[in-house]
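*Asks:* Dropping the sequence and predicted coords here.
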Amino acid sequence: MPIRIGLLLYPDFQLLDAAGVTAAFEIASTLGDAGYETTALSLHGGLVRSSSGMAIETVPLAAVGAFDTLVVVGGEGHRQAMACLELQAFIRHQAGTARRVCSVCTGAFLLAAAGLLDGRRVTTHWQQAEVLKARFPEVRVSADAIHVHDGPVWTSAGISAGIDMALALVTEDLGADIGRRTAQQMVVFYHRPGGQSQFSALLEMGSTQERFDDLLGWIRSNLQQRLTVDILASRVSMSPRNFSRSFRAAVGMSPARAVEKLRLEAARERVEQSALPIETIAVMTGFHDPERMRRAFVREFHQPPQAVRRNANCNPN
């Protein structure tokens, strides 16, 4: 028997939120004896237009039964959808019978409106994380996570993160071999830890000046070196004082903060994805002193490196 997936859509949903997870389930179904049956759902059925203008044929909620897994997608229309009492009732009903309920991107708002996220750790697109926190203060929002698994509820950030979540679901259902082969078919990473950052520090720090973009790239490749203001200023042929002022104006933070963020990103990747000793990672990423790195982790991630590694190993979803 195939695993039944219900994909809940609404007007102005994000097409790739729906297509990414659907493709993962479809491809996984071709790789083994077991597989998935995915049904697109909407309030009244028929064609539902995405925000791009393309539409998907759906089945009305009144005509469907129980599902193993319900996936609620995100999109520009999530505000109107989360106010629909019929959708809320349907989500709550499915949550009472389904093995798990999932969301992609701002689909988390619909789960929250249905009362499923209170007290749970969840994620959504980073741009909407503060809005979700403010609107639903009982929800524990992890603004930077790619996807989060809390009991029977799975939530993910935007588009590609939905694919990461779907691959984690496939792995849970069909095993690591099918999950890995599905990722290979899709030409995506098989295992991107759910707690990994939604976006890179370099992307966050995009400069308004090309010379500082080049400098940030150089810093990222030379984290082991001493990266003082004097050294960085000399790389761009500026005086330290003028460099610090110009860098902050262009990048939005001090040179020291930018260096620390790049070191933290590199250190977290190694902590989560390798078995290297913490002391070695501290040296590789320019912290040198493990205690210095620990303090930086606690400030940035609210937990020390050892806890980040445990969470990545114990909860790879």
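*Replies:* Here it is on my side, so go on. Numbering: from 1, shown residues only.
*Asks:* contacts and neighbour counts: CA atoms only from here.
*Replies:* Noted.
*Asks:* And stretch 92-110, what's buried?
*Replies:* Under the neighbour-count criterion of 16 or more other C-alpha atoms under 10 Å, stretch 92-110 has 92, 94-95, 98, 100-110 buried.
*Asks:* The stretch 151-300 of the chain: helices as residue ranges?
*Replies:* 160-174, 176-186, 201-204, 210-221, 229-235, 240-251, 255-273, 278-284, 290-301 (DSSP state H, counting those that start in this stretch).
*Asks:* what comes up buried for the shortest one?
*Replies:* By neighbour count on 16+ other C-alpha under 10 Å, the buried set for helix 201-204 is 201-202.
*Asks:* what helices or strands is it leaning on?
*Replies:* helix 255-273 (3 or more C-alpha pairs under 8 Å, 6 or more residues apart in numbering; DSSP states H and E).
*Asks:* If I take the helix it packs on and helix 290-301, what angle do their directions form?
*Replies:* Interaxial angle, helix 255-273 versus helix 290-301 (axes from the mean of the first three to the mean of the last three C-alpha atoms, to 10 degrees): 90 degrees.
*Asks:* Name the residues of helix 255-273 that come out as buried.
*Replies:* Counting neighbours by 16+ other C-alpha under 10 Å, helix 255-273 gives 255, 258-268, 270-272 as buried.
*Asks:* neighbours around Trp154, how many?
*Replies:* 24 (other C-alpha atoms under 10 Å).
*Asks:* related to what we said a few turns ago, turn the helices of the stretch 151-300 of the chain into JSON lines, columns for distance to Met82.
*Replies:* JSON lines is the format used below for the helices of the stretch 151-300 of the chain (distance: least, C-alpha to C-alpha, whole Å):
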{"stretch": "helix 160-174", "distance to Met82": "19"}
{"stretch": "helix 176-186", "distance to Met82": "31"}
{"stretch": "helix 201-204", "distance to Met82": "30"}
{"stretch": "helix 210-221", "distance to Met82": "40"}
{"stretch": "helix 229-235", "distance to Met82": "49"}
{"stretch": "helix 240-251", "distance to Met82": "37"}
{"stretch": "helix 255-273", "distance to Met82": "35"}
{"stretch": "helix 278-284", "distance to Met82": "44"}
{"stretch": "helix 290-301", "distance to Met82": "30"}
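*Asks:* Second structure follows, compare the two:
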Amino acid sequence: MSFNSFGRLLRFTSWGESHGPAIGCVIDGCPPGLELAEPWVQHFLDARRPGTSRNVSPRQEPDRVRILSGVYEGRTTGTPIAMMIDNVDARSADYADLPPRPGHADATYDAKYGLRDPRGGGRASARETAMRVAGGSVARLVIPEVEIAARVLEIGGETDQGRWDALLDEARAGQDSLGAIIECVATGVPAGWGAPIYAKLDADLAAACMGINAVKGVEIGEGFAAGRARGRESMDAKLTSGIDGGISTGQPVVLRAAFKPTSSIGIGGRHDPCVGIRGAPVVEAMIALVLADHKLLHRGQCG
């Protein structure tokens, strides 16, 4: 069984590989009548695409999106929305003679499927996250009351932004890489979204972000600090997560995701010295998809 789809009522499915002819996605369950055009989607894709600075992968992908279905005269029709991006700058020869790479999904894909696409990591490549960003742009239309903003909080354990370029230059010079922490805040989430026990809003947010390539940890609100705090400290309103009992409280929802250092060091191919730098738009997209799904679930049960 494969799991390439995400969500309950707002269903997102992605397809394609890093070095295939194209990547794409389908969003099913989107309400009709929402204004949607390619420039709206492109705005978010441009924030994630490679080749924009020396601190990200030099792969030159314009990531020009095409909407293939589900939109008529600028509005969603309620039918599946299909989007596609052509891959135009793949260099598959870089991966022709590489053995399974430590820290990648190469060996585990072999173990599971008995074969794999070695070109750029195939399906396991972070290239796939472009379609998550495209899907997240549609999800944002479902939740216009919510504002979602993510930022890089740390690179290589350093919170001083003035030090980041020097740290990245040092890592590149030593054929090394750095991890990062992304913080995302969703404001305007009404009270009542989420469900007890098995559909907790915070559990779904954590699962969605753990599904992002290279993410190794997620904390919501005070996160692990809650395990070191006293009750009086934890009850402080400034430390709350915006979610109690798996249901939103109306306060801002705060989430942080830890991206591991890029595993592709000292080997062929083109890679990010810190993959987390391009992680903020992806985290935003996954949070948007979860919140939109939970809005529709809440409306379905409670009106």
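*Replies:* Perfect, I can see it now. Predicted model, so just to flag it, every value in this text is computed and none were measured.
*Asks:* quick one: TM-score?
*Replies:* For these two chains in superposition, a TM-score of 0.27 is obtained (TM-score structural alignment, normalised by the length of the second structure); 136 aligned residues with a C-alpha RMSD of 6.2 Å.
*Asks:* Val71 of the first structure belongs to a strand?
*Replies:* Yes. Counting by DSSP: H, G, I helix; E, B strand; the rest coil, Val71 of the first structure is found in a strand.
*Asks:* contacting residues for it?
*Replies:* 5-8, 101-104 (C-alpha atoms under 8 Å, 6 or more residues apart in numbering).
*Asks:* Keep only those of the residues you listed that are in strands.
*Replies:* Counting by DSSP state E, the contacts of Val71 of the first structure place 5-8, 101-104 in strands.
*Asks:* Nearest to Ala28 of the first structure among these?
*Replies:* Within these, proximity to Ala28 of the first structure (C-alpha to C-alpha) peaks at Ile5, which comes in at 13.0 Å.
*Asks:* returning to what we had before: so, if you compare the contacts of Val71 of the first structure, which one comes nearest to Glu279 of the first structure?
*Replies:* The closest of those, once distances to Glu279 of the first structure are taken by C-alpha to C-alpha, is Val104, at 36.7 Å.
*Asks:* now, among the ones in strands among the contacts of Val71 of the first structure, which is nearest to Arg211 of the first structure?
*Replies:* Val104 (36.9 Å).
*Asks:* And the helices in the stretch 201-303 of the second structure?
*Replies:* With DSSP H, counting those that start in this stretch as the criterion, the stretch 201-303 of the second structure has helices at 201-210, 231-234, 280-302.
*Asks:* Do a quick rundown of the helices in the stretch 1-150 of the first structure.
*Replies:* Under DSSP H, counting those that start in this stretch, the stretch 1-150 of the first structure gives helices at 15-29, 78-82, 85-97, 107-113, 129-135.
*Asks:* Now tabulate these in a markdown table and tack on distance to Leu70 of the first structure.
*Replies:* As requested, those are arranged in a markdown table below (distance: least, C-alpha to C-alpha, whole Å):
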| stretch | distance to Leu70 of the first structure |
| --- | --- |
| helix 15-29 | 12 |
| helix 78-82 | 16 |
| helix 85-97 | 7 |
| helix 107-113 | 11 |
| helix 129-135 | 20 |
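*Asks:* Need the winner for burial among these.
*Replies:* Most buried of the helices of the stretch 1-150 of the first structure by mean neighbour count (mean count of other C-alpha atoms under 10 Å) is helix 107-113; its value is a mean of 26.
*Asks:* circling back to that earlier point, most neighbours per residue, which of the helices of the stretch 151-300 of the first structure?
*Replies:* Of the helices of the stretch 151-300 of the first structure, the one with the most neighbours on average (mean count of other C-alpha under 10 Å) is helix 160-174, at a mean of 23.
*Asks:* Go through the helices of the stretch 201-303 of the second structure and pick out the most buried.
*Replies:* helix 280-302 (a mean of 22).
*Asks:* Any idea which of the helices of the stretch 1-150 of the first structure gets closest to Ala166 of the first structure?
*Replies:* helix 15-29 (5.5 Å).
*Asks:* helices or strands next to that closest one in the packing?
*Replies:* Using 3+ C-alpha pairs under 8 Å, 6+ apart, the elements in contact with helix 15-29 of the first structure are strand 36-42, helix 160-174, helix 176-186.
*Asks:* can you give me the angle that helix makes with helix 176-186?
*Replies:* Using the same axes, to 10 degrees: helix 15-29 of the first structure against helix 176-186 is 130 degrees.
*Asks:* and the angle from helix 15-29 of the first structure to helix 160-174?
*Replies:* 20 degrees.
*Asks:* between helix 15-29 of the first structure and strand 36-42, how many degrees?
*Replies:* Using the same axes, to 10 degrees: helix 15-29 of the first structure against strand 36-42 is 160 degrees.
*Asks:* State the distance from Val138 of the second structure to Val71 of the second structure.
*Replies:* 11 Å (C-alpha to C-alpha, to the nearest Å).
*Asks:* List the residues that contact Cys209 of the second structure.
*Replies:* Going by C-alpha under 8 Å, 6+ apart, the list of residues near Cys209 of the second structure reads 215, 218, 257, 283, 286-287.
*Asks:* could you dump those residues to CSV with distance to Glu154 of the second structure?
*Replies:* Shown next, in CSV, are the contacts of Cys209 of the second structure (distance: C-alpha to C-alpha, whole Å):
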residue, distance to Glu154 of the second structure
Val215, 14
Val218, 14
Ala257, 11
Val283, 15
Met286, 20
Ile287, 20
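*Asks:* Pick the one among the residues you listed closest to Ile181 of the second structure.
*Replies:* Of those, the one sitting nearest to Ile181 of the second structure (C-alpha to C-alpha) turns out to be Ala257, at 5.6 Å.
*Asks:* Show the contacting residues for the closest residue to the closest one other than its chain neighbours.
*Replies:* Excluding its sequence neighbours, the residue lying closest to Ala257 of the second structure (C-alpha to C-alpha, 6 or more residues apart in numbering) is Val218, at 4.5 Å. Under the criterion of C-alpha under 8 Å, 6+ apart, the neighbours of Val218 of the second structure are 206, 209-210, 255-258.
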